[in-house]
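> Mind looking at a prediction? Sequence and model below.
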Amino acid sequence: MSASRPNILWYCTDQQRFDTIRALGNQHIATPNLDRMKNRGVAFRQTYAQSPVCTPSRASFLTGRYPSSTHVHRNGCSHFPQSETLVTKLLADAGYDCGLVGKLHLASAASGMEPRVDDGYRLFEWSHHPMPGADSDDNAYHQWLLNEKNVDPKQLYASVSGFCCAGVPAEVHQTTWATELALRFIDEKRSQPWLLSINVFDPHPPFDPPRSHLDRYDASTLPPPLFRETDLERQNAFRHVSQQSTVAVDPNGSDPEILHDVAQADTAMIPPTNFDGRQVKAAYYAMIELIDEQFGRIVEHLESTGQLENTLIVFHSDHGELLGDHGLLYKGCRFFEGLVHVPLMFMWKGRFVEDLESDALVELVDIAPTLLEAAGCEVPDSMQGQSLMGILTGQKQPDYHKSIVVSEFNDALGSAKEYQPTHATMSFDGRMKVIVYHDLNLGEIFDLEKDPGEFSNLWDSPELTDVKPELLVRHMDAVMATSWAGIERVGRF
């Protein structure tokens, strides 16, 4: 196998914030394996999701195209457009043996297995949601529990109650299942390079890590969510924006509400009206610690079998989690850092630079062209992301990739408490974040250099009177640039 065509281990978590890796500044969480990856590779500290919601974000990083071009804006889509091509299909056509373990989430899985497209995956071990009642019997994780662990999924999850609690043991957890199947795929005999997409459900709510991991965290020692009393009134202006948490509450010191009247599977979408932010954070960190352990098992296996030097590894999440910041939980049509700013790290031993922390502005849409270039494949003209290979190989300076990043929410969420078909767009230039809630006469402008916690909305501030028009024009230009010009011109008229 040529060293120019690496294996690709693509690990994507669900709803993991940017500030959840110890080596990148969070001293309250244990992530030794992700720390090791950071030390042996490149960490992009300013990476932004193209949507704060799963499906449009995943459609973007799997195609290298923005939501305005894929037209995949919503969770719960009836189908994925046949006109869009996944990067995994392009790599399969180029000779890669591609496999998927876990979520895909490009279309609705309301009835049976999620409808597949021409995705390029030979192996398709699909598990959208680990909890019984949320998916059909096609859930490969449930089949593993029944057939290999002799465990009934319904009985296993029967004792898991509430949105923030101890969950199933680590040895039968969906994250562990994903690792077990990943190791089998990696060990298959083949003559061509492989790509494996691992898409675990965690740390998506409900916040239910194994008891063994939850007990490692003392909630009282953790910093509270970002919150000021002014948030209670400030968020009222956004109450009717489509989001899973509509009313801000004080996240400090409240006992978590146990949702006895809500099915356990629904706690993934319906947050409580009262919660203790530190307890939520402890459970969330514990979920990520399990991910770190299982991710580490895969990397160690690659190293012990002599495959690490020819394996490109990418680790990221689809979007973040509000986690009590500003009195809110879960996700929706908001663009706070905790929700749209995500981790992104690459490693390729001997080929990528090591122990590099890049502050360049990066988007998840940039992953697909990066993988194609690394594999020696042509990047299609329709792909809008920009390859990161120059920074990864040290051929370009690590402090600049693009001047502005964009995120969008367009009627994306069917599980909002108060359904509103909200459309909003965000642009961020590394300092000024501009958010427009279209048709609602609402907007937010944050100066993250002076206000990293995003407490002071400058939308109506007199100090921005002269600057605001320029910011809005630049925002409009950035948003319009996400719409692909379309079919190639061959004529003059």
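Nice, thanks for sending it over.
> For the rest of this, base every contact and every neighbour count on C-alpha atoms.
OK.
> Helices of the stretch 151-300 of the chain, start to end?
153-157, 174-186, 211-214, 230-234, 277-304 (DSSP state H, counting those that start in this stretch).
> could you dump the ones you listed to CSV with distance to D202?
Listed next are those as CSV, based on distance: least, Cα to Cα, whole Å:
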stretch, distance to D202
helix 153-157, 15
helix 174-186, 7
helix 211-214, 14
helix 230-234, 28
helix 277-304, 7
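> Second structure follows, compare the two:
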Amino acid sequence: MDKKPHIIIFNPDEMRSDCLAHLGQNKAAKTPFLDEFARTEGVSFRNAFCQNTVCVPSRCSFFTGLYPHVGGHRTMQHLLRSHESSLFSELKDAGYYVWMNTRNDLIAGQIPGLMEKHATEIYYGEECPKPPGPEKKDFRGQMGDKNYYSHYEGRLLTDANGIHYSDDDGVVDAAIERIFHRVNDQPLCMFLGLMYPHTPYAVEEPYFSAIDRSLLPRRAAAGRDKPEMESALKNLMAMDSYTEQDWDELRACYLGMCMKVDEQFRRLCDALKEAEIYDDCAIFFLSDHGDYAGDFDLPEKSQNTFEDCLTKVPLLIKPPKGELVDAGISDSLVELVDFYATVMDYANTAPSHDHFGRTLKPVLRDRSIKLRDYVFCEGGRMPWETQADEYHPAAGSSGVIPKTSMYWPRQTAQLNADAHCKGTMIRDYFYKYVHRSNGRHEFYDLQSDPLEENNVYGESEHEAKTLELKLRLLDWYQQTCDVVPRDCDRRLSDRMMWAKIKQDCPPHLEKKVWEMIRDGKGMAYIRAQLTAGADE
């Protein structure tokens, strides 16, 4: 198509892949609009994987097409800086009107004006009455109680009209307002970065009670030789007295949050249809990472563990009308870096830097196509990288995070450099290998152990496959270890250039030579021009 399509990016935070009902992994899940969206208009990727399991590193990856290790974006405190571009800045430069809300977890906030370089308009939120809180006011209880670090709040109260108007609702309404009242005729790039279903686990009716607890699948249990980080988190969270019913309530609440996200996405799509631009839109629905949500007796997430509940995420894409689409579910292994490549492809915009994403257009046209044999995810730190844990930056000058903080267990666990070691996952359709800098590697046979409960690294029957994945991991690191900038530097300054060439330059050509030097012309080019001038 000649006209650039509108790009709509709907990005819930911390949403697991199995929360999508149409994927059939969780009978309790309810996502009716997304189910129909995938069935009739787009492609839902069953095997889409993030490249880091926390917000900032994941987004710095999928909004640039680069893996976290390429630019050192492995922490919550290292965001894109002035020398780095993003999908948004590149689309803005290509003529798009880029609208976003402030939950981007992408662009360094301390650099004045940097956010505005990546967006045409930023929605900062509106002053509105604070919605009612949780039904149970003292939901955490006292320190030491089982709920204190659970992140579980439960049912949220509603106002007199039966509404709980959240910040996410405000973001969706602001986006709808811009859809109906365009500033100009530029193609839109809209990014809605939602909070849900990120913790705390809390949602209002009807979503809270809509999930049938009896349909919840079995939770993954803490099995053999699991990562040290998971043990550290459990010890610090002190949730040993959590019953199966407690976990079911937490999981059902989380699924209720995902159900609300589904409804918010429906509202946005309905607005695009009413504004008569839906057919002109390439629409992307994706999450940055998943959530334990009770698996392995844990809530929330971890920065260096790689079970599917954290790494496998929703990714649904609807192309603009006129583009071929083989609607339904694709089993193809894909990475979120492919999101970047696909958006740029539909926007008919050349990336400003080399990257590692692969456009998913071929799969959208034919779901049987497989683009990748392996997917990768990485996180953690080396012992000396205290700037890469979440404790020291959050503690600041005081050096201490109070135990009353909901995130105290996760931040404190990262002080254990052995538990917070660097880890890298490689996965194919049937096996997963995790290489750790502390030597405690992991291997899972996903056919016999789909919940990844038992680490069978070192067992002789898996020796050949383990070696294969180790070698493929080495290949991947070699191929992706860096990105060489496309623009070239000169080894000589202007004055150095002049010092080397002035003895060969006639006085009447000095001005011309200086113009060539300042224009970035090389030594060989300038000497050739001098020779040509001498021959004239």
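Yep, that arrived. The structure displayed is predicted, hence computed values, not measured ones.
> picking that back up, of all the helices of the stretch 151-300 of structure 1, which one is nearest Y48 of structure 1?
helix 277-304 (19.3 Å; Cα to Cα).
> next SSE after the closest one?
Proceeding C-terminally, helix 277-304 of structure 1 gives way to strand 311-317 as the next helix or strand, assigned by DSSP states H and E.
> which residue packs closest to M516 of structure 2, ignoring adjacent ones?
If you skip the residues right next to it in sequence, M516 of structure 2 has I526 as its closest partner in space, 7.0 Å away by Cα to Cα, 6 or more residues apart in numbering.
> How about the contacts made by that neighbour?
Neighbour list for I526 of structure 2: 513, 516-517 [criterion: Cα atoms under 8 Å, 6 or more residues apart in numbering].
> who wins for neighbours among those residues?
With neighbours defined as other Cα atoms under 10 Å, the most crowded of the contacts of I526 of structure 2 is V513; it has 22 neighbours.
> Now that one. Nearest residue, chain neighbours left out?
If you skip the residues right next to it in sequence, V513 of structure 2 has I526 as its closest partner in space, 7.0 Å away by Cα to Cα, 6+ apart.
> That neighbour maps to what in structure 1?
In structure 1, no residue is matched to I526 of structure 2 (TM-score structural alignment).
> secondary structure class for I526 of structure 2?
I526 of structure 2 falls in the helix class when you classify it by DSSP: H, G, I helix; E, B strand; the rest coil.
> and R182 of structure 2, how many neighbours?
As a burial measure, R182 of structure 2 scores 12 neighbours (other Cα under 10 Å).
> go on, R39 of structure 2?
R39 of structure 2 has 16 neighbouring residues, counting by other Cα under 10 Å.
> distance of it from S17 of structure 2?
R39 of structure 2 sits 16 Å away from S17 of structure 2 when distances are taken as Cα to Cα, to the nearest Å.
> cool, and I369 of structure 2?
Plainly put, I369 of structure 2 is 21 Å away from S17 of structure 2 if you go by Cα to Cα.
> try R472 of structure 2
Between R472 of structure 2 and S17 of structure 2 the distance is 25 Å, computed by Cα to Cα.
> ok, those two, which is more surrounded?
Taking neighbours as other Cα under 10 Å, R472 of structure 2 and S17 compare with S17 leading, 28 against 14.
> what's the counterpart of L344 of structure 1 in structure 2?
Looking across to structure 2 (by TM-score structural alignment), L344 of structure 1 lines up with L315.
> what are the ranges of the strands in structure 1?
7-13, 42-48, 97-102, 121-126, 194-199, 311-317, 341-342, 344-347, 356-363, 405-410, 423-428, 432-437, 442-447 (DSSP state E).
> what's the fifth one aligned against in structure 2?
On structure 2, the counterpart of strand 194-199 of structure 1 by TM-score structural alignment is residues 188-193.
> after superposition, how close is that stretch to structure 1?
Following the fit onto structure 1, the mean deviation recorded for stretch 188-193 of structure 2 is 0.4 Å by mean Cα distance after the TM-score superposition for structure 1.
> who's in contact with that stretch?
When contacts are taken as Cα under 8 Å, 6+ apart, the neighbours of stretch 188-193 of structure 2 outside the stretch itself are 5-13, 88, 91, 96-104, 171-172, 175.
> What of stretch 431-444 of structure 2?
With contact meaning Cα under 8 Å, 6+ apart, stretch 431-444 of structure 2 is reached by 226-227, 306, 382, 418, 421-427, 445-447, 452, 454-457, 466, 469-470.
> what does stretch 85-100 of structure 1 give?
The list of residues contacting stretch 85-100 of structure 1 from outside it, by Cα under 8 Å, 6+ apart, reads 62-64, 118-126, 185, 192-199, 368, 372, 377.
> Write the ChimeraX selection for whichever of the residues you listed are buried.
The following ChimeraX selection, which keeps only the buried ones among the contacts of stretch 85-100 of structure 1, applies the criterion 16 or more other Cα atoms under 10 Å:
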select :62,63,64,119,120,121,124,125,126,185,193,194,195,196,197,198,199,368,372
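> OK, contacts around the counterpart of C281 of structure 2 in structure 1?
Alignment note (TM-score structural alignment): C281 of structure 2 maps to T311 of structure 1. Applying Cα under 8 Å, 6+ apart to T311 of structure 1 gives the contacts 6-9, 348-349.
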